[in-house]
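1. A structural model of the following input is requested.
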Amino acid sequence: MKLPEAVAAYVAYKQSLGMRFATETRTLKSFYRVLGNIDIREVDADRVYAFLAGNGPVTAFWHRKLSALHGFYRFAIARGYTTSSPLPLTVPKEPRTFVPYIYSREEMKRLLAATADSERCNLSSLTCRTLLLLLYGTGLRIGEAVGLNLADVDLYSGILCIRESKFYRTRLVPTGPDLTLVLVQYAAERNKWPPLSPDGAFLLTERGRRLSRAGAEYAFKQLRERAQVHRDDSARYQPRLHDIRHTYTVTRLLSWYREGADVQRLLPQLATYLGHVDIAATQHYLTMTPELLRQASLRFERYARGGDDHA
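-> This next block holds a predicted model:
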């Protein structure tokens, strides 16, 4: 069997189980595009390693690609497409977990100010500014924001309907009065462009097309450079558009700590709001920044001294 056919069969099998399987599908399609339309039994260890390593060092992405290939080859061997796996037996140690970047209020102000200059950008100033405020005000994933249709944005009630997001779940996200006003102002301009049908995209490019995730990330990279927002630590990557979601979450948690709220009781609500299926993903944020750790430590010290703060 040809490698692309085997990949297609595996993807179809996973999706038949109700899995979105989007990231793994992209990885496996990249795998057969690199190796070509060859028989699956012709794939050898050297070709696999070249695909995994590329031109760079071992990263978390390297391990994610290997994980996708492990699942694929277990399936392929079980179905009789091949008799053995060419995957490496010795796996390099996975690098330190990536630490997201948390934008300061000043950095967000600089980014928003930079949207006034949309030169060499595939987005209008208004679309770029609206996207940033939407992500900063709701903590949406990028794909959720660009996937919004006109019917999903209830400007009267200030509610966004996030349909079948990362884990095939639909949820409602309130926007608040300030962000709702931003969306109303954007909609007034956006509605001058077709399509105006309910399934028409809410966020559009300069050419009136639906904004893609790749297009949004490219525009943000240009914007970040104009705003001179850079990462000064030893991290391999510069601040990303997706880090605005992390910034939203950390900001919300810090606000709760400073208000004296019961953070542990509120975590399940935050998990639902963010679209997490497991509260552990939300709890991870509690150790993400020194300031959050400090606030948690202060809260515990007051609790240990017999105060009425929640631990």
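
2. C-alpha only now, for contacts and for neighbours.
-> OK.

3. just the helices in the stretch 1-150 of the chain please.
-> Listed in chain order, the helices found in the stretch 1-150 of the chain under DSSP state H, counting those that start in this stretch are 3-16, 22-35, 45-53, 60-78, 105-114, 125-138, 142-146.

4. buried stuff in the fourth one?
-> Judged by neighbour count (16 or more other CA atoms under 10 Å), helix 60-78 contains these buried residues: 62, 63, 64, 65, 66, 68, 69, 72, 73, 75, 76.

5. dump those to JSON lines, plus distance to residue 182.
-> Output for these, formatted as JSON lines (distance: CA to CA, whole Å):
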{"residue": "62", "distance to residue 182": "40"}
{"residue": "63", "distance to residue 182": "41"}
{"residue": "64", "distance to residue 182": "38"}
{"residue": "65", "distance to residue 182": "39"}
{"residue": "66", "distance to residue 182": "43"}
{"residue": "68", "distance to residue 182": "41"}
{"residue": "69", "distance to residue 182": "44"}
{"residue": "72", "distance to residue 182": "45"}
{"residue": "73", "distance to residue 182": "49"}
{"residue": "75", "distance to residue 182": "49"}
{"residue": "76", "distance to residue 182": "50"}
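
6. would you do the same for the sequence below? I want to compare the two.
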Amino acid sequence: MHEHVQDYLRFRRALGFKLKWHGRILPQFADYLEAAGSATITDELAIAWAQLPTRVHPITWTQRLGVVRGFATYLKTIAPATQIPPKGVFPGQGKRPDPYIFSEQDITRLLGATSTLATPLRAATCRTLFGLLAVSGMRISEALALHRDHVDLDSGILTIISAKSEAPRLVPLHPTATTMLGEYAELRDRLRPRATATTFFISHRGTALLHGPVMAAFIQLTAQIGIRTETTKPRIHDLRHSFAVACLLAWYRSGDDVAGHMPALSTYLGHINPAGTYWYLSAVPELMQLAAQRLQTQADLAASS
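-> Coordinates of the predicted model:
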């Protein structure tokens, strides 16, 4: 079973997937099968193994079982006796949280509120970081991982090293975004000329910027401008969602070929599977309505011809 696991990981990685988490837990699953005396995957053993972590949200069990499901699908082509664990075993299966879609006014107020943060560098870092996420749709992990040589201020192109793929992607920016990054870099180097971090975004101490303090600032600022309430809890990732939705809305409203633009948007966002981009059509009611209207218009034209 361990040999099959390694073959599966090599196969998937050759397609561009890093699979760091898969590489850690699938050998553990193989150990579990061997300890149980089973030479193949069964639904019962897979489900039991997925539930080994205690005091976790069921989504963790779902994710563990999903990893096994992918491996089992591969293994069944070699060993027909392999059982592929079913979906929907645990509560909360696969449901994404509804995104909070930031309006332009929300983003303007969020960036403006950063001036209230404790130090000038912290304020500038959060303002530039949140602004970059809003205009590029980058993941927060990608932005925090940016090194100085990943940001080409001359060409206005970022090089993104994603945790989800071996291949880097290039993200061109609007000139105004490049100017914003240049101004931050100048301020950063002036305020912390001896910074120890090689990352583009740094803390007020000159060290690499970490997710925890960024999240704390985001929570503080969204509450301060009144969009965070007991029932509405925007996430940093929602800036990425808002970027994608804004692109799609603009294309639909202007009558552009949305389907033709989708591959470009998927590539820009770093979606390995285009389904991740098409999800926005069903996640936002206005987009679903526009898509339905477009389909109805096309159907009417086809019927009239």
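
7. now the TM-score, please.
-> The TM-score (TM-score structural alignment, normalised by the length of structure 2) is 0.73; 278 aligned residues with a CA RMSD of 4.3 Å.

8. relative to residue 245 of structure 1, which of the helices of the stretch 1-150 of structure 1 is closest?
-> helix 125-138 (6.3 Å; CA to CA).

9. what helices or strands is that closest one leaning on?
-> When contacts are defined as 3 or more CA pairs under 8 Å, 6 or more residues apart in numbering; DSSP states H and E, helix 125-138 of structure 1 packs onto helix 142-146, helix 176-190, helix 243-259.

10. of those, which approaches residue 163 of structure 1 most closely?
-> Minimum separation from residue 163 of structure 1 across those (CA to CA) falls at helix 142-146, 8.0 Å.

11. so the closest one matches what in structure 2?
-> Aligning helix 142-146 of structure 1 against structure 2 (TM-score structural alignment) gives residues 140-144.

12. list the buried residues in that stretch.
-> Within stretch 140-144 of structure 2, the residues scored as buried using 16+ other CA under 10 Å are 140, 143, 144.

13. before we move on, what about stretch 108-120 of structure 2?
-> 109, 110, 111, 113, 114, 115, 117.

14. wait, the third one sits on residue 133?
-> Put plainly, it is residue 111 of structure 2. No - assessed by CA atoms under 8 Å, residue 111 of structure 2 is found out of contact with residue 133, at 11.4 Å.

15. just to revisit the earlier point, now for the buried residues of stretch 108-120 of structure 2: which two are most distant?
-> Most distant of these, by CA to CA, are 109 and 117, 13.8 Å apart.

16. who are the neighbours in contact with the aligned partner of residue 285 of structure 2 in structure 1?
-> Aligned by TM-score structural alignment, residue 285 of structure 2 pairs with residue 290 of structure 1. If a contact means CA atoms under 8 Å, 6 or more residues apart in numbering, then residue 290 of structure 1 has no contacts.

17. also residue 231 of structure 1?
-> Each residue near residue 231 of structure 1 by CA under 8 Å, 6+ apart is listed here: 101, 237, 238, 239.

18. contact partners for the last one?
-> Right, the one you point to is residue 239 of structure 1. Contacts of residue 239 of structure 1 (CA under 8 Å, 6+ apart): 100, 101, 229, 230, 231.

19. which of the residues you listed show up in structure 2 as well?
-> Among the contacts of residue 239 of structure 1, the contacts conserved in structure 2 (both residues aligned by TM-score structural alignment, their matches' CA atoms under 8 Å) are 100, 101, 229, 230.

20. which two in the residues you listed are spaced the farthest apart?
-> Maximum pairwise distance in these, criterion CA to CA, is 14.2 Å, between 100 and 229.

21. so residue 172 of structure 1 is in which element?
-> strand 171-174 (DSSP states H and E).

22. in structure 2, point out the residues matching that strand.
-> With TM-score structural alignment applied, strand 171-174 of structure 1 matches the range 169-172 in structure 2.

23. now do the buried residues in the matching stretch.
-> Neighbour-count burial for stretch 169-172 of structure 2, counted by 16+ other CA under 10 Å, picks out 169, 171, 172.
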